[in-house]
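Novice: prediction below, plus the sequence it came from.
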Amino acid sequence: MNDQYKYFEKTLTPNIARELIQELFAGQTVQKQEIMRVVVEKHLERGGLPTIAQRNNPVTLGLWHMKREGQADSSSGDNWVIPTSSQDDESVDAEQDDLDPEKIIGSGKQAVYLYYYPAYQRLAELQGKEIWACKIGKSRNDPVNRIVSQTRTALPEFPEVGLIIKTDQLNLMEKTIQNILKLRGKQMDDAPGKEWFITSPSEVERVYECIFENL
């Protein structure tokens, strides 16, 4: 245990995992399971705390972000290539760092996304509710960039990216999910725009599973 560790007594997150991956595996080709094992092991050895995430593994999300930003490659199957990072590679936009998706499902080059502001979720929890204001939109490219561009100065807190659904049926998936929520009376009539719904990441995931998962 090392109380000088930058993330001493911090739970493992995708951003922490990404830093450890770059530190421990730069210039190597390694199997994903080995990366996951060593990152968790080193984080705990140094005094970090295990993840509290109940959905995607933070190491998996860390690798996904690295691949998206050209800092890792998995084209050789289960083996991941972690290049030696230059100073330019390590300079990542701080706003994007704070927007790690809670869960990524589906497959494809485009994405339907759901984000929300934590204040609305906290209020719903205080009221004993499991649904709150969420925005459901689409992006042909990087969904995180799209969300950052929409929320950069909107409120004095970063949004939470509750769900990203990767797809090659972008318009169909977005409209289908939104229309089902409308039929359930979930659309927020008083919100700016037509993409805000009283829902939750888990409800939208269930809609996706019912309609698209087996297509």
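Specialist: Structure received.
Novice: for the rest of this, base every contact and every neighbour count on C-alpha atoms.
Specialist: Noted.
Novice: give me the distance from the helix or strand containing residue 89 to the chain's centre.
Specialist: Per DSSP states H and E, residue 89 falls inside helix 87-90. Put simply, helix 87-90 sits 22 Å off its chain's centre (Cα atoms, centre = their mean, to the nearest Å).
Novice: same deal with stretch 138-158?
Specialist: In terms of Cα atoms, centre = their mean, the centre of stretch 138-158 is set 12 Å apart from its chain centre.
Novice: so which residues of the protein form helices?
Specialist: 14-25, 32-45, 58-68, 87-90, 94-97, 118-126, 143-151, 170-183, 201-211 (DSSP state H).
Novice: for residue 159, find the nearest of these.
Specialist: Closest of those to residue 159 is helix 118-126, at 6.6 Å (criterion: Cα to Cα).
Novice: measure the residue nearest to residue 113 when sequence neighbours are not counted to residue 38 for me?
Specialist: Spatial nearest neighbour of residue 113, chain neighbours left out: residue 164 (4.5 Å); criterion: Cα to Cα, 6 or more residues apart in numbering. Residue 164 sits 27 Å away from residue 38, going by Cα to Cα, to the nearest Å.
Novice: got it, and residue 148?
Specialist: Distance of residue 148 to residue 38, computed by Cα to Cα: 32 Å.
Novice: kindly report the same for residue 60.
Specialist: Taking Cα to Cα, one finds residue 60 at 13 Å from residue 38.
Novice: go on, residue 65?
Specialist: 18 Å.
Novice: then residue 58?
Specialist: According to Cα to Cα, residue 58 stands 13 Å off from residue 38.
Novice: count of residues packed around residue 101?
Specialist: 21 (other Cα atoms under 10 Å).
Novice: likewise residue 33?
Specialist: Around residue 33 there are 13 other residues, counting by other Cα under 10 Å.
Novice: for it, give me its contacts.
Specialist: Applying Cα atoms under 8 Å, 6 or more residues apart in numbering, we find residue 33 in contact with no residue.
Novice: ok, residue 131 next?
Specialist: Contacts of residue 131 by Cα under 8 Å, 6+ apart are 121, 124, 198, 199, 200.
Novice: any idea which of these is closest to residue 144?
Specialist: Checking these one by one against residue 144 (Cα to Cα), the nearest turns out to be residue 200, at 18.3 Å.
Novice: residue 117 contacts residue 157, correct?
Specialist: Yes - between residue 117 and residue 157 there is a contact at 7.4 Å, judged by Cα atoms under 8 Å.
Novice: of these two, which one has the most company?
Specialist: A direct count of neighbours by other Cα under 10 Å for residue 117 and residue 157 places residue 117 higher, at 20 against 12.
Novice: quick check: closest non-adjacent residue to that one.
Specialist: Per Cα to Cα, 6+ apart, closest to residue 117 is residue 159, 4.5 Å.
Novice: this is the other structure I want to compare:
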Amino acid sequence: METYKYKDLPITPAIIEVLIIELFNGQTLKRDDIVKIILEHHISNGGLRPEAKDFPRSVKKALSNMQKKGDTINKSYGFWEIHKNEAPIQTKENTIKETPIDQIPTHNIYGKGDNAIYFYYLPSYKTLAQVQGKNTWRCKIGRTDRDPLSRILSQSSTALPEIPIVEFIVKTENASILETMIHSILTIRNKHIKDSPGIEWFDTNPEEVLDIIKYARKDII
């Protein structure tokens, strides 16, 4: 196993800049998540805690320095795009418009019907969970009576900081009933994320939700 190059060293703004590129290049995520992931990654690999008392301020300074060099973009309040390469940096609006629906990562499509349940998450949420040693992360479980990928794409272009991973889509004629059942079971398990916009975000993973669907509708999966 390769030795962590910053082992036994306190984390500094210069180290923060390197780790931001190594861990997040090509992603857009919240600064708060960057703070958590960077510090936990450094310490879990043998690095020392920062000497500065206000570590979030150090991360903010590192991001600002990187922005001056063209390595980051402050997309909106609290959200940063990390993009260090030779290619021109695209804006969020251009990236979304140029992404064909059939290129949105979709792992599985089950069932038949005019309505659908969709399950997606942002890559940065899963990355944060993995660094923290967790097997669940913030996921959205919603329903639609039109094309689910069009629905998800419309959300990503207006309300999401990065293109989501669509883990699966379940087509059915009774999406409302199935969605209510999934939400209810996850809420009973204390998986609902109360500080999220709307009622569709849960701390879960694809396997847990698929198990619920299999229990409720064995004929679909």
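Specialist: It's in. Remember, it's a predicted structure, so these values are computed and weren't measured experimentally.
Novice: what's the TM-score for these two chains?
Specialist: TM-score for the superposed chains, counting by TM-score structural alignment, normalised by the length of the first structure: 0.54, backed by 124 aligned residues with a Cα RMSD of 1.8 Å.
Novice: who's more crowded, residue 164 and residue 38 of the first structure?
Specialist: When neighbours are counted by other Cα under 10 Å, residue 164 of the first structure and residue 38 differ, and residue 164 comes out ahead with 25 against 15.
Novice: and that one? What does it align with in the second structure?
Specialist: Using TM-score structural alignment, the partner of residue 164 of the first structure in the second structure is residue 169.
Novice: ok, its match - contacts?
Specialist: Neighbouring residues of residue 169 of the second structure by Cα under 8 Å, 6+ apart: 106, 108, 109, 110, 116, 117, 118, 119, 148.
Novice: map the fifth one across to the first structure for me.
Specialist: Looking back up the chat, that one is residue 116 of the second structure. Superposed on the first structure with TM-score structural alignment, residue 116 of the second structure falls opposite residue 111.
Novice: to what extent is that match buried, counted in neighbours?
Specialist: 29.
Novice: got it, and residue 186 of the first structure?
Specialist: So residue 186 of the first structure, with other Cα under 10 Å, has 18 neighbours.
Novice: list the residues that contact it.
Specialist: Taking Cα under 8 Å, 6+ apart as the test, what residue 186 of the first structure contacts is 197, 198, 199.
Novice: next, count neighbours for the counterpart of the second one in the second structure.
Specialist: For residue 198 of the first structure, the aligned position in the second structure is occupied by residue 203, per TM-score structural alignment. When counting by other Cα under 10 Å, one arrives at 17 neighbours for residue 203 of the second structure.
Novice: so stretch 79-87 of the first structure matches what in the second structure?
Specialist: The aligned range for stretch 79-87 of the first structure is empty, by TM-score structural alignment.
Novice: before we move on, back to that, got a ChimeraX select line for the buried ones in the contacts of residue 131 of the first structure?
Specialist: Only the buried entries of those go into this ChimeraX selection, using 16 or more other Cα atoms under 10 Å:
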select :121,198,199,200
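Novice: counterpart of residue 22 of the first structure in the second structure?
Specialist: In the second structure, no residue is paired with residue 22 of the first structure, using TM-score structural alignment.
Novice: next one: residue 22 of the first structure from residue 157 of the first structure, what distance?
Specialist: Taking Cα to Cα, one finds residue 22 of the first structure at 28 Å from residue 157 of the first structure.
Novice: coming back round to it: any idea how far the match of residue 164 of the first structure lies from residue 118 of the second structure?
Specialist: Residue 169 of the second structure sits 5 Å away from residue 118 of the second structure when distances are taken as Cα to Cα.
Novice: find residues that contact each of those two.
Specialist: residue 148.
Novice: OK, contacts around the residue nearest to the spatial centre of the first structure?
Specialist: Central residue of the first structure (Cα atoms, centre = their mean): residue 101, 1.2 Å from the mean position. By Cα under 8 Å, 6+ apart, residue 101 of the first structure lies in contact with 61, 160, 161, 162, 163, 164.
Novice: of these, which pair is most distant in space?
Specialist: Largest pairwise distance in the contacts of residue 101 of the first structure, by Cα to Cα, is 14.6 Å, between 61 and 160.
Novice: surely residue 28 of the second structure touches residue 161?
Specialist: Yes - the pair residue 28 of the second structure / residue 161 is scored as a contact, 6.1 Å apart, by Cα under 8 Å.
Novice: neighbour count: these two, which is higher?
Specialist: Neighbour count, other Cα under 10 Å: between residue 28 of the second structure and residue 161, residue 28 has more, with 25 against 20.
Novice: what's the span of stretch 177-191 of the first structure, first residue to last?
Specialist: Taking Cα to Cα, the first and last residues of stretch 177-191 of the first structure lie 18 Å apart.
Novice: what residues of it count as buried?
Specialist: Buried-residue list, stretch 177-191 of the first structure, by 16+ other Cα under 10 Å: 177, 178, 181, 186, 187, 188.
Novice: just give me the match in the second structure for the second one.
Specialist: When the second structure is aligned by TM-score structural alignment, residue 178 of the first structure is paired with residue 183.
Novice: show me what contacts its match?
Specialist: Per Cα under 8 Å, 6+ apart, neighbours of residue 183 of the second structure: 141, 192, 200.
Novice: let's see that with 10 Å instead.
Specialist: 141, 142, 189, 191, 192, 199, 200, 201, 202, 209, 212 (Cα atoms under 10 Å, 6 or more residues apart in numbering).
Novice: residues near the second one, how many?
Specialist: Residue 142 of the second structure is surrounded by 23 other residues when neighbours are defined as other Cα under 10 Å.
Novice: ok, back up a step: quick one: the match of residue 178 of the first structure from residue 212 of the second structure, how far?
Specialist: Residue 183 of the second structure is 10 Å from residue 212 of the second structure, by Cα to Cα.
Novice: just to revisit the earlier point, which ones among the contacts of residue 101 of the first structure map onto strands?
Specialist: Among these, the ones falling in strands (DSSP state E) are 160, 161, 162, 163, 164.
Novice: export these to CSV and append columns for distance to residue 18 of the first structure.
Specialist: Putting these into CSV (distance: Cα to Cα, whole Å) gives the following:
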residue, distance to residue 18 of the first structure
160, 19
161, 18
162, 20
163, 20
164, 19
